[in-house]
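Chemist: Provide a 3D model corresponding to the input given below.
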Amino acid sequence: MGMMTAESKETDRLIDMLRRSALLEELQQEALDRGELQDRLGVSRATCHRHTRTLDEFGVIERVDGRFQLTDAGRLLTDALTTFKRDAGSALRLAPVLDAVKDAPVEIDAEAFADATVTSAERGDPYSPVARFVTLMQETETLYGFDVDGIAPLYMEEIKDRIVSGMKTEDLVLPEAAKNALDEYPEKCMEACMSGYLTIQLHDCLPFGLAVFDDRVGIGVCEPDARQLRVFVDTGSQEVREWAEAVYEVYESEAVLMEEFTHQEFHEAMERGGLELTM
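Modeler: Okay, here's the model as predicted:
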C-alpha cells in the first residue's frame, strides 16, 4: 500500500470534518457538555467521546469548564462546511435541470444558475415545486414560456384567475396538454381565452417547462413518463433571462397559434401545423 500524500491526508481530514459537521453545527449555537451533545446528536457516549476527541485534536473545539465550544478556527471551519453542504445539496438538486437544458437550442453555462432557488419534490411534500411556481405567478404581471401548464396542472383555477384579472400570458403547449386542458377544464380555458390576456400556441416537442416572470425565470422538469413536477429552479440572473428569451424565440418560431382555446380551434391548429397527438 503506497504512502499517503499530503493532499490525500488533507482530503481525509476534510471528510472527517464533514462526518462530524452536525456536532460542529450544534456547538455553533451554544457550548454544550457531553451529555447534551449525546442527546442532540442521538449517539452513544462512546461515539460522542470519539467525535469530541478527534475534533479537539484538530484544534476546532475546546473544553472549558466541562462544556465544549468552538475555537476561532472551529467557527471558520463550521461556516465553510455549512456553506459547502448547502451548495453541494443545491448542485445535486439542480442536476435534472442542467441535464434538461443541455440540449436546448441556445447554450448556457451552468454557473449562471449558481444563485438559483432550487425546489425539489420531497417525500411528504411532493408539491413544493408547484407551490413555488404558484407563489411567483401570484407576484407577476406578465408570464410567458412553454409547457407552463405542465408545471402546475393542478392549479388551473389559480392560473385562470390571474389571467382573467390581467396577467398577460403567452404559453407554448404540447398538443396533448392542450387537449387535456380543454377536455378537463373547458369553461376555465374559454374564460381565460376570452379575457384577451392569453395567447396559446402549440408545439410538439418541449423538453422542459419554462416560465419567464417579471423579475425571475423558472425552469421545471417533470418525472420521467409522468406529468408530476420533479424540480423547479428559479433565478433573477440576467444571463439566464437573456438565455430564456432566446430559447423562447426559437420554440415560438416553430409553434402554431391557437386563435381561440376551443376544441375546434385546437383541431384546426393541429391541421395547420401538421401536428400529431402522442397520447
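
Chemist: contacts, neighbours, all on C-alpha from now
Modeler: Fine.

Chemist: mind checking how far Pro126 is from Leu37?
Modeler: From Pro126 over to Leu37 the distance is 33 Å, taken as Cα to Cα, to the nearest Å.

Chemist: and for comparison, fold this next one:
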Amino acid sequence: MRRTLDEFNDRRWIDKDGYQYVATRLGEAIASGIEDLIERVETERKLRSVWQWLPDAISAFPFETWSDLTITVAEPDAPYRPVGRFESLLRETTTVRFLRPEVALMDLCFDLLYQLIAEGVEMRLIDRPECHRYFLSTYPNRSSEMIRQDHFTILEHDNLPSYGTGLLDDCVTISCYERDSGTVHALIDTDAPAVREWAESLYETHRADARRVELQKSAESVPHD
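Modeler: Okay, the predicted model is just below:
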C-alpha cells in the first residue's frame, strides 16, 4: 500500500493532508477515467451472453445507450427469470404493442394477459399465424373472449425479426429467443430514447404490412373446454 501511495504521490495524483491523502485535480481525472472503464467492463460483461441475439441496431448504438439496458438472463436454476421480469413490466403499463411476442414468452404470461385485457389494457400483437393458432387451440374460451374486446387486436406477419420487440408505456423490451428450442434466453428492457425511437420505427414498418387476423369464425369452430 505504501509503495502504491508513493507512486501516486510521485505522479502528483495525491497530496498528503495531515493523516490522510487527498486526490489532486490530476488524480481526480485519473479516478474518473478508471470509473468509466469499470462501467464499460461491467456493461460488456452483461452484454456478452446476449450479444449474438441482439438486433444489429442495438449493437450499433453508442456505449452510453448500452449502459442503460437492463438485461435479465435465464439461468439453469432460474430458467423463467426473463418471463418474470416481463410480467413485472406488464403490470405497470396501460398499453402493449408487441412485434413477435412468441409462444415461449406469452404462454407463461397468459393468465396475466387475460387479466390485463379484462381491466382495459390496450393491446396489439403482431406475430406469426402459427402462434395465434396455438393460443386459440390451447385456450379456446378465454382466447375467444379476448378477441371480442375492441382494445385487443391481433395482426399477423410472415416475415418477422428473430427477436421480439415490445413497446410499453415507460420502456421497450427485447426478447432474445433460442433459435432451436424457441425458449426465452434473455429479456432486455430500457427507457433509452434512442431505443424507443428505433422500436417505434420497427413496429410501425411491420404494422403497415401486417394482416388483421380473422379469428372470430375460427374461434367459434374450436371445441370449448
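
Chemist: superposing both, give me the TM-score.
Modeler: Scored against TM-score structural alignment, normalised by the length of the second structure, the superposed chains reach a TM-score of 0.75; 196 aligned residues with a Cα RMSD of 2.9 Å.

Chemist: please say which of Pro126 and Leu37 of the first structure ends up with more neighbours.
Modeler: Between Pro126 of the first structure and Leu37, counting by other Cα atoms under 10 Å, Leu37 is the more crowded of the two (22 against 15).

Chemist: which position in the second structure pairs with Met17 of the first structure?
Modeler: When the second structure is aligned by TM-score structural alignment, no residue sits opposite Met17 of the first structure.

Chemist: sorry, wrong one. I was asking about Pro224 of the first structure.
Modeler: So Pro224 of the first structure corresponds to Arg179, using TM-score structural alignment.

Chemist: how about the secondary structure of its match?
Modeler: With DSSP: H, G, I helix; E, B strand; the rest coil as the basis, Arg179 of the second structure sits in coil.

Chemist: that one: how many residues sit nearby?
Modeler: 12.

Chemist: which residues are in contact with it?
Modeler: By Cα atoms under 8 Å, 6 or more residues apart in numbering, the residues touching Arg179 of the second structure are Ser162.

Chemist: now it: how far from Leu37 of the second structure?
Modeler: Distance from Arg179 of the second structure to Leu37 of the second structure, by Cα to Cα: 33 Å.

Chemist: tell me how many other residues surround Glu107 of the first structure.
Modeler: Glu107 of the first structure has 12 nearby residues by other Cα under 10 Å.

Chemist: before we move on, what about the one 3 residues further on?
Modeler: Around Ala110 of the first structure there are 15 other residues, counting by other Cα under 10 Å.

Chemist: what lines up with it in the second structure?
Modeler: By TM-score structural alignment, Ala110 of the first structure lines up with Phe61 in the second structure.

Chemist: so who does Asp127 of the second structure touch?
Modeler: 99-102, 154-157, 160.

Chemist: wait, Trp198 of the second structure
Modeler: Going by Cα under 8 Å, 6+ apart, Trp198 of the second structure touches Ala57.

Chemist: chain center to the helix or strand hosting Ile38 of the second structure, what's the gap?
Modeler: Using DSSP states H and E, Ile38 of the second structure sits within helix 25-48. Relative to its parent chain, helix 25-48 of the second structure has a centroid offset of 25 Å by Cα atoms, centre = their mean, to the nearest Å.

Chemist: distance of Arg132 of the first structure relative to Leu206 of the first structure?
Modeler: 21 Å.

Chemist: these two - which one has more neighbours?
Modeler: Ranked by neighbour count (other Cα under 10 Å), Arg132 of the first structure and Leu206 place Arg132 first, with 19 against 15.

Chemist: from Ala219 of the second structure, how far out is the residue in the second structure that the more buried one lines up against?
Modeler: If you follow Arg132 of the first structure across to the second structure using TM-score structural alignment, you land on Arg85. Per Cα to Cα, Arg85 of the second structure is found 31 Å from Ala219 of the second structure.

Chemist: rewinding a little: just the buried ones from the contacts of Asp127 of the second structure?
Modeler: Buried residues within the contacts of Asp127 of the second structure, defined by neighbour count using 16 or more other Cα atoms under 10 Å: 99-102, 154-157.

Chemist: how about a markdown table for those residues, with secondary structure and distance to Glu119 of the second structure added?
Modeler: As requested, these are arranged in a markdown table below (DSSP: H, G, I helix; E, B strand; the rest coil; distance: Cα to Cα, whole Å):
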| residue | secondary structure | distance to Glu119 of the second structure |
| --- | --- | --- |
| Leu99 | strand | 22 |
| Arg100 | coil | 23 |
| Pro101 | coil | 20 |
| Glu102 | coil | 23 |
| Ile154 | strand | 18 |
| Leu155 | strand | 21 |
| Glu156 | strand | 24 |
| His157 | coil | 27 |
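
Chemist: isn't Arg100 of the second structure up against Ile126?
Modeler: Yes - the pair Arg100 of the second structure / Ile126 is scored as a contact, 5.8 Å apart, by Cα atoms under 8 Å.

Chemist: next, the contact list for the counterpart of Val195 of the second structure in the first structure, please.
Modeler: In the first structure, Val195 of the second structure lines up with Val240, judged by TM-score structural alignment. Residues in contact with Val240 of the first structure, defined by Cα under 8 Å, 6+ apart, are 108, 112-113, 217.

Chemist: if we can go back for a sec, so how far is Thr93 of the second structure from the match of Ala110 of the first structure?
Modeler: In this view, Phe61 of the second structure and Thr93 of the second structure are 26 Å apart by Cα to Cα.

Chemist: just Cys109 of the second structure next, same as before
Modeler: In terms of Cα to Cα, Cys109 of the second structure sits 14 Å off from Thr93 of the second structure.

Chemist: buried sites along stretch 72-87 of the second structure?
Modeler: 72-74, 80-87.

Chemist: span of it from start to end?
Modeler: Counting by Cα to Cα, you get 12 Å between the two ends of stretch 72-87 of the second structure.
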